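1. predicted model follows, preceded by the sequence.
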Amino acid sequence: MAPSITKTQLSAPEPEHCPGPESENAGKGDACQGCPNQNVCESQLPQGPDPDIALINKRLSQIDHKLLVLSGKGGVGKSTFTSMLSWALAADEELEVGAMDLDICGPSLPRMLGAEGELIHQSNSGWSPVYVADNLGLMSISFMLPDPDSAIIWRGAKKNGLIKQFLKDVNWGDHLDYLVVDTPPGTSDEHLSVTTYMKEVGIDGALIVTTPQEVALLDVRKEIDFCRKANIRILGLVENMSGFVCPSCKGESQIFKPTTGGGKQLCQDLNIPYLGAVPLDPRIGRACDSGESFFDSYADSPAATAILDVVDGLRDQVELSLNKLNLDN
């Protein structure tokens, strides 16, 4: 362990809210960003494995399957699809399902799953998720905000700290079949943190969500590249908002024209599984706004059938991945 330093060794006065040069957070706190002393303080921190990783591994070892929902592009319906995936999995009463909202700056799963305004409880066993059904729990930073309209203005270090707490402190019970992790757009702090912290315990794979038009596919290609560089298996891609089905006449028309072949062509070009297309149905937005299960309210919708087909395909890919892992071992 490196020797501790004193204030006289600092190259500049300590900033306001400085954690202190002898703190375990020295050089890493919000106040450290841009401070002339940052490198000096960081150099004094003990080097070695992160002790929280063992706690994360122990907590997540009780979860059979861990899925990331990614896109790279905002506005493609990723959180909407996460909520519907969670509802669809939880429809099987034999499964225990958890949903984790890692979109820290824009948490929307509590509204979509009908848990807005709820609070989490802390005990000796950790944070208890909010249960929106007997077998569907949810964790989100939204439950910790004093006001639902409060903006989260955090630097990367604070985001990473919360993600680590979510992974090591949330008590999902004795066993969880599926943990579905909703992520924000892009390939930044949240994505790097969750993949790093979950690396040892294993991630089954990622579901990529896109819309048909090329402007969305541009960012989705970057997300696919991120998954390959981070060694995250891509379980498949779903093309969301693929055409519009009129609830009255059942006629379908294209809203977002797939100028380069859409998601299906992208999957062929990059050799990843294509799980299917989900048409636009305005009732999906209505169900999400009211926090209801779309499948319970509109089971006759072509979108409901398409989503359930995607979920079946996703579960098949998870089983294929598991079987391959068992054969390799």
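-> Yep, it's here. Residues are numbered from 1 along each chain as shown.
2. going forward, measure contacts between C-alpha atoms and count neighbours the same way
-> OK.
3. where exactly do the strands run in the protein?
-> 63-70, 97-101, 121-123, 126-128, 130-133, 136-140, 176-182, 205-210, 234-239, 244-245, 252-253, 274-277 (DSSP state E).
4. just put those in a markdown table and tack on mean neighbour count.
-> A markdown table is the format used below for those (neighbours: other C-alpha atoms under 10 Å):
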| stretch | mean neighbour count |
| --- | --- |
| strand 63-70 | 21 |
| strand 97-101 | 26 |
| strand 121-123 | 11 |
| strand 126-128 | 17 |
| strand 130-133 | 18 |
| strand 136-140 | 25 |
| strand 176-182 | 22 |
| strand 205-210 | 24 |
| strand 234-239 | 24 |
| strand 244-245 | 20 |
| strand 252-253 | 14 |
| strand 274-277 | 22 |
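5. let me have those in CSV, extended by distance to V311.
-> Output for those, formatted as CSV (distance: least, C-alpha to C-alpha, whole Å):
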stretch, distance to V311
strand 63-70, 12
strand 97-101, 14
strand 121-123, 31
strand 126-128, 27
strand 130-133, 19
strand 136-140, 16
strand 176-182, 12
strand 205-210, 10
strand 234-239, 10
strand 244-245, 20
strand 252-253, 22
strand 274-277, 8
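6. in stretch 111-122, which residues are buried?
-> Using 16 or more other C-alpha atoms under 10 Å as the burial criterion, the residues of stretch 111-122 that qualify are 111-116, 119-120.
7. start and end of it, how far apart?
-> Counting by C-alpha to C-alpha, to the nearest Å, you get 22 Å between the two ends of stretch 111-122.
8. okay, now the one to match up with it:
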Amino acid sequence: MEPEPENCPGVGTENAGKSSACAGCPNQRICSDPNTKIVDPGKELVAKSMSEVKQKLLVLSGKGGVGKSTMVTLLSRYMARAYPDLNFGVLDIDICGPSQPRMLGVEGENVHQSGSGWSPVGVDDNLCLMSIGFLLGSTDDAIIWRGPKKNSMIRQFLSEVDWGALDLLILDTPPGTSDEHLSVISYLHDDNSSDTLRAIIVTTPQEVSLLDVRKEINFCKKQKIPILGVVENMSTFRCGHCGTESEIFPAKTGGVGAMCAEMEVPYLGALPLDPQVTKACDNGDDITNMKNVTTDALGDICQKIYRCF
């Protein structure tokens, strides 16, 4: 096949050979023929690049603002500190809102390129990060891209980054079930690797958030992605002065625990809204240096996740 056009919808997708970007492409007839089995050449490149990455974990959320990126930061920091003999990586595929460089304390670092590809930025001895945030001229730059360009960037992150040998790669995704999710699943998930790509879902306890989480759970089931469990974030508010906990998101229908029982997915635990943890993430500080009820709860959740691998 000839090289794909810049805005190619992707071979094997519903719009392959049918979108406006396909007009004039020498592959248009082949891609649009339903009887032609098209194999995306990028998938082979991804498989080769990720051959030493043992496990991949998608961190998902139905809605924005529920603390999904915070959970990625906390989880990666805790795992790296709790299991120093293992190697961990974080891939930030929230293309329009990359927050991991700041939250992991490596904002402003440069990505270097070698013969083996881009080198992810080192956060700790056994923790590295790759994000489009490292490739922007300024933290205020807006990324105004259509789906195909986002998908191309994700493919580059998966196939052109020298991840090396990792025990676990944690992927920070945007909210919902959009192009980014379908793209990363198409490259990392198939019948032969179904046990290496798994997911956890982060939500808050109020009903408006749980409605979207149900969609996220059904998305994973349709895509045959095993769900390790659901984390209830901001279950209560923990006062930074007196330590008193207050409920700010009332769980009128039983909260996350009841929903997990109904949807038949594991309930991993609850994390309070903690000003100390929020401040640490804003400053890029290592939360594992803290010791309070939040980090204790995080430790329990991380151990449950670790035991699933």
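-> Structure's in. What do you need? This is a predicted model, so every value here is computed, not measured.
9. coming back round to it: dump the buried residues of stretch 111-122 of structure 1 to TSV, plus distance to S43 of structure 1.
-> Written out in TSV, the entries for the buried residues of stretch 111-122 of structure 1 read as follows (distance: C-alpha to C-alpha, whole Å):
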residue	distance to S43 of structure 1
R111	43
M112	44
L113	45
G114	46
A115	44
E116	43
L119	39
I120	37
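10. among those residues, which two are most distant?
-> Spatially, the most separated pair among the buried residues of stretch 111-122 of structure 1 is M112 and I120, at 17.2 Å (C-alpha to C-alpha).
11. where do the helices sit along the stretch 201-329 of structure 1?
-> With DSSP state H, counting those that start in this stretch applied, the stretch 201-329 of structure 1 shows helices at 214-229, 262-270, 282-290, 294-297, 302-328, listed in chain order.
12. to K66 of structure 1, which of the ones you listed lies closest?
-> helix 302-328 (9.5 Å).
13. now for that closest one, which elements pack on it?
-> For helix 302-328 of structure 1, the helices and strands in contact under the criterion 3 or more C-alpha pairs under 8 Å, 6 or more residues apart in numbering; DSSP states H and E are helix 78-90, strand 234-239, strand 274-277.
14. distance from the chain centre to it, please.
-> In terms of C-alpha atoms, centre = their mean, to the nearest Å, the gap separating the centre of helix 302-328 of structure 1 from the centre of its chain is 18 Å.
15. do the same with stretch 120-140 of structure 1
-> Using C-alpha atoms, centre = their mean, the distance from the centre of stretch 120-140 of structure 1 to the centre of the chain it belongs to is 17 Å.
16. what residues in structure 2 pair up with that stretch?
-> The aligned range for stretch 120-140 of structure 1 in structure 2 is 111-131, by TM-score structural alignment.
17. can you tell me how far G97 of structure 2 is from K43 of structure 2?
-> G97 of structure 2 sits 25 Å away from K43 of structure 2, taking C-alpha to C-alpha as the criterion.
18. try F134 of structure 2
-> Here the distance between F134 of structure 2 and K43 of structure 2 works out to 24 Å (C-alpha to C-alpha).
19. ditto for C281 of structure 2
-> Here the distance between C281 of structure 2 and K43 of structure 2 works out to 34 Å (C-alpha to C-alpha).
20. more neighbours: which of the two?
-> Each of C281 of structure 2 and K43 has its neighbours counted (other C-alpha atoms under 10 Å); C281 has more, 22 against 17.
21. what lines up with the more buried one in structure 1?
-> Across the alignment, which pairs residues by TM-score structural alignment, C281 of structure 2 is matched by C288 of structure 1.
22. related to what we said a few turns ago, could you dump the helices and strands packed on helix 302-328 of structure 1 to TSV with distance to S321 of structure 1?
-> Listed next are those as TSV, based on distance: least, C-alpha to C-alpha, whole Å:
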stretch	distance to S321 of structure 1
helix 78-90	18
strand 234-239	8
strand 274-277	15
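23. nearest to Y197 of structure 1, of these?
-> Comparing these under C-alpha to C-alpha, the one sitting nearest is strand 234-239, at 18.4 Å.
24. in structure 2, what range does the closest one match?
-> When strand 234-239 of structure 1 is compared against structure 2 (TM-score structural alignment), it corresponds to residues 227-232.
25. contacts for that stretch, please.
-> Contact with stretch 227-232 of structure 2 is made by 198-205, 217, 220, 256, 260, 265-271, 301, 305, 308, as judged by C-alpha atoms under 8 Å, 6 or more residues apart in numbering.
26. that one vs structure 1, average offset?
-> Once the two are superposed, stretch 227-232 of structure 2 sits an average of 0.4 Å from its aligned residues in structure 1 (mean C-alpha distance after the TM-score superposition for structure 1).
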